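Visitor: Structure of the sequence below:
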Amino acid sequence: MTGVEHPVIRTPDQRIRVFVSSTLRELAGERHAVREAIERMRLAPVMFELGARPHPPRSLYRSYLEQSDVFVGIYGASYGWVAPEEEVSGLEDEYNLAPRSMPKLIYIKDVPARDERLEQLIARVQADDTAAYLHFSTAEELGERVSADLATLLAERFDESRADAPAPAEPDLAARVPAPYTTTIGRDGELAEIRALLAGGRHRVVSLIGPGGIGKSRLAIVAAHANADLFPDGVYFVPLEGVLEPGLLLPTIAYVLGIRDTGADSLDERIAQSLDDRRVLIVLDNFEQIVDEAPVLVRLYTLAPNACFLVTSRTILRIRGERVFDVDTLGLPPADAPPTLAQAQESAACVLFAERAAAVKPEFELTEANAADIIEICRRLDGLPLAIELAAAKVRLLPPADIAARLGRALPLLSAPMRDLPDRHRTMRATIDWSVGLLTAEQREMLEDLGVFGARFSLDAVEAVGSARPWGGHAIETLAALIDASLVRQADQDGRSVFSLLTIVREYALEALEERGDADELKLAHADHYLALVKDIAPRLRGQGQVDAVTELGLEVPNLRVAARHLVHAGRVDDAADFAWDLLVYWWISGYFADVRLWMIELQRTGRPTTVRTQAIVTFFTIWAEMWQTPGVEVVAGLGECARLFTLSGDEHAAVMALTARASTRLQFPDLDPAVAKAELDDAVARLQGFGDRWAESLAEVALGQLGVVVQDIPAALAHFDRAVEIAEAADDAFTRIVAGNNRARLRFLLGIVEECEEEFLLTLRLAIQLRFVEGATYGIEGMCAIAASRGETWRAGALAAAAATIRQETGIYDIAGLAIHLQPLEAARAADPDAVAAGERAGRDMSLAEAIALALPDAEVEMRRLAEAW
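Guide: You can find the predicted model right below:
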């Protein structure tokens, strides 16, 4: 709500009056819920059922409005009764009579149909810069929203009564949205329409629907950039092309939002906490392969009332709140118009062809001589952007006349057998067939074999998987030819060259591989390569090579998912379990436990016989989330069963890790038995020493330190944290050094050892940056907040505290009660200099993780700041 001078709002003890406007009978339950919400806040509801007649005269509700401070409107399906000699209903009249300076909170119920005049009134509300509006479904939800919104409104007005509010910061587009790699042609009209849909606030899900290759993803990316100003709290891009299991939709969205699944709470609750009332746009690209999961979006937009979803899909989602937007082909010259240069220059399809052709052959131009051939090509390809791009890439080999001639001979034959596909899709398939037809047999076979990979892959992986293939002896040259043919893309990521197929091309390749009968062989070759890769990398996940190992695995996540799926579907369930167990440290650092849990559940559903060790691994991963969310006797018993199964399998090392987890679970019990927990952890430490597992030993010492904090044995706690740090440093292990160091630094701060705290917090922050460990970085930021507050750096303390709180909210990071050491010194700083702390908090709430890290680090640490920016 902007554009007016806000009045000073009285504090609740002076009984602010809240006028409630709605139809009486239709929304009786909702009115009751709102009344209770207002009264719970010790405010005064102004409602006609509290003594007024069903249809009060205009003068009466004008009087009520004049005596009220806040206007609450509840709109459902009915426009309401229009009294004799009146032109509008009482519902609209009340809205008209509410003073412009009065804060207006409007709540719109999700209903199947609405009176036309009410739709018109709601459209006015949405255009009114003095009104805020939200949708709701149930009376209970409405009551909660009204309570929260009134509390926020009172806080804002109270702040405004003390000082002028600062100008809002310019909205910043989330860096996760990829930049278009080429210019966008011929989509201005669609972009304007999409903006209108996103700006209206009525549509929770806008679905860009069309066949493969029509440009849905490109349009969504450009729309995300163009409409960032409508979503001040962020724009996020979620690629789903590598997400084939329906259960991975929610974890994938959470991961892009920055929410890490360490098992501490359900993803639903974490996403709700992260988004809260933030106005964000979430782009979900390539939704068609998990379209049965579409109801998840309804659950998400219910939890996040101000979030909007922009979806690309080949099929309609068919869920409540969806607004379908059909993506059309690019404009072509009229069929009855002569094929002239002027006609080609006015056609978006022809301009696209010319630009993409010039990209591969810089001297190429759209001319009088080639205009007719280019128009013919674009017409035969029905204006499909991807088909045009594939054809344009061939100008390096063939002139437009030859391209047009080849298309003319190939299309009728290649499109005829596929009667069950849409015409445009048949044309697209024919276009890929034609492009593939220009390849040698060896190049074609490689393209089809590449269909087994995930969204991106390395040259090493290609060479390994193809070692026994005909093209295996000269993979580099063959891959280069596919890149030249615009069928494979190459990019640089984290200093390494990676390759990818367009989604439609990968589907085409995999289908051809299946028809050839080689799919199972290639899938197992792919799985075996990544099994071997994991076996090679896994030992480096603990110790000196940890940072490099985590970076390397981060590039391979799409193929790790695919490999796990290949193993499970091939019935190699024991290999799949070992694959998951070997990567335990990586799942923990990077927050992928939800993925692993789904694989384990899928593994169980195969019904195939498994070894005892596999049973132990499956039990461990499926119980991990419960260890944090519901730490009860059932979890303790389950982890004990894990240990028993590991022992039966002969893996005593894994058994001890399960027992360590069981002892750590006990620390969360309200009726903790310290002696039992200590005995189990002491035993675990001794046995882990015997196995030489310094990684797990350090974490067990941290648990002993936390036990000391819980029972207030501070000397013992500090000794165990010291020991945990010593073990981590001896192993040169970044993860355990971060965990142990942050626990020790926080305890030292509470003991007044401030100088050593600062050194340790900065060290753990640097390590977290290198490891890309969000939770560890958050601890370091909070630690530096405590240091700043203790030194009187009030603005910096406020900014760091607010930035850390935002990161915790957005990523779902939780903390052990009592160890948020920055809160008490922050309050002391606030008492000394409230304005500076408040100003810092305002700035900190808008900071990115990289900006917060930069503020926490000393000015001289340029390289660390650069790494944080790259993160």
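
Visitor: C-alpha only now, for contacts and for neighbours.
Guide: Fine.

Visitor: As a check, name the ranges of all helices in the stretch 251-400 of the chain.
Guide: Secondary structure of the stretch 251-400 of the chain by DSSP state H, counting those that start in this stretch: the helices cover 267-275, 295-303, 341-345, 348-360, 371-380, 385-392, 400-415.

Visitor: which one of those helices lies closest to residue 712?
Guide: With C-alpha to C-alpha as the criterion, residue 712 lies closest to helix 267-275 of the helices of the stretch 251-400 of the chain, at 30.8 Å.

Visitor: Following up with a second sequence; could you model it the same way so I can compare the two?
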Amino acid sequence: MSELPRGTVTFLFTDIESSTRLLREQPESYARQLAEHRANLRDAFRRHRGVEVDTQGDAFFVAFSRASDAVAAAEDAQRGLEDSQVRVRMGIHTGEPVVTDEGYVGLDVHRAARIAAAGHGGQILLSQSARDLVGRNDVRDLGKHRLKDLPAPERIYQLGSGEFPPLRSLHATHLPMQLTPFVGRRRELEAARSLLSRDGVRLVTMTGAGGSGKTRLALEAAAAVADDHEDGVWWVPLSGVSMPEDLLPAVGRVLGSGRATEAIGSRRILLLLDNFEQIIAAAPEVSTLLADCAHLVVLVTSRERLALQGEHVYPVPVLAREDSLQLFQARAHAVGSDFEPNQRLDELCARLDDLPLAIELAAARTSLLTIDQMLERLGSRLDLLRAGRDTEARHQTLRATIEWSYELLNRDERHLLGALSVFRGTWTIDAAEWVAGATLDLLQSLVNKSLVLRPQSGRFAMLETVRDFAAEHLTPRERDRLLGRLVEHQLKVFENANLGRRADGHPQMNLANAERPNLDVGLAWAGESGHADSGIRLLVLTEMYWNTTDPAGGRERLDRLLAEAGEAGKPLDLGLQARAYRFRGATFDLTDRFDLSEPEYARSLEMFRAAREEDQTGHLIALIGNSALRQGHIERAIDLATQSLEIARREGNPGDEGFALYVLAMAAFHQGDTDTGVRLAHESAPLTLKGGSIWFAGTTLLGAAEFLIAAGRIVQAEHDLATGLEYLASVSDRLNVAFALAGAAAIAALKKDAVRAGTLWGALEALKATAAGELRTSTGIAMDDNIRYIDPIRGAAFEKGRGSGRVLSLEAAIEFALTTGS
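Guide: Next comes the predicted model:
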């Protein structure tokens, strides 16, 4: 063995996933595959200057002098295994181990081994230290994980963008990474930890003024009790949520989409609901969650208590003076100044009432001002800016601190800070320029002064306390002008986001998700200011977003705008009204209330005709036909779809023609005419593709395949399902993909291919076990729909495939369904 690297060393551990199963299934070829695996890995290690420390069975332990060499070796080794059935998991960690005559000893060796063991075949995992040294951009933060025999949670990263099941760790914490160390507050942290760990305590609310450090203390407390919550600790930021009814959807999105209660279920979870005060009316929803989810614990930060039964309130105190001094010095050094404390720092902390935000804002100025200068500037404004006697003292002091920081800005910086306060959640640099008149230099100046934040997402944000203060410096007229600019900007941005009814490109769902808080602000202003028409146009431009994520919420916002337009006596353009009622109808469609969607579509059709927008009428007629079909009125559906088809062909509209044919195809299937249904579905799909909707082409072919499976026409079903699955996977429609995988398993079962059927069924079982919300529900429904095909083929061969399928990621299962067995 070559001489072992010393000093800072990077360890790479590898192990074959499911090697025992591979040996059992392929005993004749296992020895050859194992030898090829070893040769491939040793070649990669040698080329990147790795030293083989130990080999046991199918596992390697290799040391490198440089972290970058270890990562390069791991990547080369995985590439060499791409055509092999051997799947290898790899873990990389950098530390400073002790070298003895027997080799390496120390916790770093165990840490590297445990990180590797937590992974899956084909996956490369990195520790925090290895990630920091490598400095790669193509790494994904998988959060903190408890690993066997290690004293503290480890933050683990994945190299590359591959999709894998959750890590095999004891449990995970889904908390944001903190860029600064947690300073002081040991007593407060222990008190909060003790309260959260007490039997029977399921709701804890941390209260205090804005800027008192509630969020940071809550994050640390949540991490400290992670061992008590085997299904994870989840952070739900509420600063961008402005309406009480949006609380549960926000929780559902963090947990993986769907309804919050379904996503939590019986799991042992701690939810941290951060910044609750702006939706305090949603407090009863927390009681409902706790009642429906028996093992849920909720930690809340808020400026006021929730006033619920069973609530335990923990008032967050100001910092102890020793902690204030430590925090000030730590933050002063972090901004790059050569700050040296003097005797007056204690006085400054006292004048700041030991509030964390006040101290951090003051420390940010140490590169410009001395302690004496700070005291002079702060002292001249404290009394002047105090609020009334009935205002909380901490809030008064924080207000003075922000005022002092504000006074240090020049006129242009102050103007921009006030203008940026109209945003909620986060915003882009383009939005700042368009709405607030920002320049790059001014925006950078506010970021440098810690008044504007730039999270890792690349978008900008602002502390709520700073935003509230900045907003007070806007006159009502100026605020109205800025909000008008915000709505104008949103209309411009979403005009080309492909989220409307007739899109011709890839829908920008991520943009709509990020802009949701600003959409809510803009929609509210539009109604309040007499610009309901602009708000309705904005809803219409984002229709796909609302219909696929929150149809009921979209309808509520639309109804408010329509009511406000009516109260103002300002008639809406007929074409806009028609689109509004079509939007409303779709929200009922997507909640399976076809009896309510039909009259909305009929009203929309009438208005389009009155507006002489005849090019819109054909699609509306087909929508009414689809509603009729779903209510069992097949003949009426056929008549309406036929009318729509004639209009679409006359106008040369392939998208509308495809949708009309889809309705006719589904009607034929419901009448038992499978041949006609297949023919019409095959005519529909290419037309909807031509019209710009690959998603609808995929759902059409999947629907046809499901009827073909029921009719026993397996060859045709397999072809349609494969094409439909490919289309749906290309637009990341995970819900319908679950139905496609279940259909593929049914086809394999009908073809007596038990191993293939078992593999796909095992993949579905794994998806259902790891998914949350609507995806879990849809997967369960898909399995229930096809279980009748699976039960007759169960046996040893099926179980063999099932075991293989349960370790597949969703992407691997899709690939398996598309490339095998046809």
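
Visitor: just to revisit the earlier point, can I get the helices of the stretch 251-400 of structure 1 in a markdown table with mean neighbour count and distance to residue 73 of structure 1?
Guide: Supplementary listing: these in a markdown table, determined by neighbours: other C-alpha atoms under 10 Å; distance: least, C-alpha to C-alpha, whole Å:
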| stretch | mean neighbour count | distance to residue 73 of structure 1 |
| --- | --- | --- |
| helix 267-275 | 20 | 25 |
| helix 295-303 | 17 | 20 |
| helix 341-345 | 19 | 52 |
| helix 348-360 | 22 | 47 |
| helix 371-380 | 24 | 53 |
| helix 385-392 | 24 | 47 |
| helix 400-415 | 16 | 57 |
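
Visitor: residues near residue 256 of structure 2, how many?
Guide: Using other C-alpha atoms under 10 Å, residue 256 of structure 2 has 17 neighbouring residues.

Visitor: Correct me if wrong: it contacts residue 264.
Guide: No. Counting by C-alpha atoms under 8 Å, residue 264 is not a contact partner of residue 256 of structure 2; they are 10.0 Å apart.

Visitor: got any residues that touch both of these two?
Guide: Both residue 256 of structure 2 and residue 264 are in contact with residue 772, where contact means C-alpha atoms under 8 Å, 6 or more residues apart in numbering.

Visitor: what's the first-to-last distance across stretch 467-487 of structure 2?
Guide: For stretch 467-487 of structure 2, the first-to-last residue distance is 19 Å (C-alpha to C-alpha, to the nearest Å).

Visitor: How far away from the center of its chain is it?
Guide: Centroid separation for stretch 467-487 of structure 2 versus its chain: 30 Å, with C-alpha atoms, centre = their mean, to the nearest Å.

Visitor: Sticking with residue 483 of structure 2, tell me its helix or strand.
Guide: Per DSSP states H and E: residue 483 of structure 2 is located in helix 476-494.

Visitor: what comes up buried for that helix?
Guide: 479-480, 482-491, 494 (16 or more other C-alpha atoms under 10 Å).

Visitor: Take these and lay them out in TSV including distance to residue 503 of structure 2.
Guide: TSV is the format used below for these (distance: C-alpha to C-alpha, whole Å):
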residue	distance to residue 503 of structure 2
479	33
480	31
482	29
483	27
484	26
485	25
486	23
487	21
488	20
489	19
490	17
491	15
494	11
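
Visitor: Residue 287 of structure 2 matches what in structure 1?
Guide: Matched to structure 1 by TM-score structural alignment, residue 287 of structure 2 sits across from residue 298.

Visitor: So that match sits against residue 322, correct?
Guide: No. With contacts counted by C-alpha under 8 Å, residue 298 of structure 1 stays clear of residue 322, the gap being 9.3 Å.

Visitor: Give me the neighbour count for residue 482 of structure 1.
Guide: Close neighbours of residue 482 of structure 1, defined as other C-alpha under 10 Å, add up to 19.

Visitor: same thing with residue 336 of structure 2?
Guide: The tally of other residues near residue 336 of structure 2 (other C-alpha under 10 Å) stands at 11.

Visitor: what residues are up against it?
Guide: Here residue 336 of structure 2 is in contact with residue 367 (C-alpha under 8 Å, 6+ apart).

Visitor: Quick check: residue 370 of structure 1 vs residue 431 of structure 1, distance?
Guide: 20 Å.

Visitor: Between these two, tell me which one has more neighbours.
Guide: Set residue 370 of structure 1 next to residue 431 and count neighbours by other C-alpha under 10 Å: residue 431 wins out with 24 against 17.

Visitor: The more buried one in helix, strand or coil?
Guide: Under DSSP: H, G, I helix; E, B strand; the rest coil, residue 431 of structure 1 falls in the helix class.

Visitor: Not counting sequence-adjacent ones, nearest residue to the aligned residue in structure 2 for it?
Guide: The pairwise alignment with structure 2 assigns residue 431 of structure 1 to residue 401, based on TM-score structural alignment. Distances taken as C-alpha to C-alpha, 6 or more residues apart in numbering put residue 358 closest to residue 401 of structure 2, at 5.7 Å, once the chain neighbours are dropped.

Visitor: For residue 567 of structure 1, find the nearest of the helices of the stretch 251-400 of structure 1.
Guide: Across these, residue 567 of structure 1 has its closest neighbour in helix 267-275 (26.3 Å, C-alpha to C-alpha).

Visitor: What's the match for residue 412 of structure 2 in structure 1?
Guide: Checking TM-score structural alignment: residue 412 of structure 2 goes with residue 442.

Visitor: List the contacts of the strand or helix carrying residue 198 of structure 1.
Guide: Here residue 198 of structure 1 is covered by helix 188-200, with elements defined by DSSP H and E. Counting contacts by C-alpha under 8 Å, 6+ apart, the residues outside helix 188-200 of structure 1 that touch it are 126, 203, 206, 219, 223, 227, 230, 308, 327.

Visitor: Brilliant, that's me finished.
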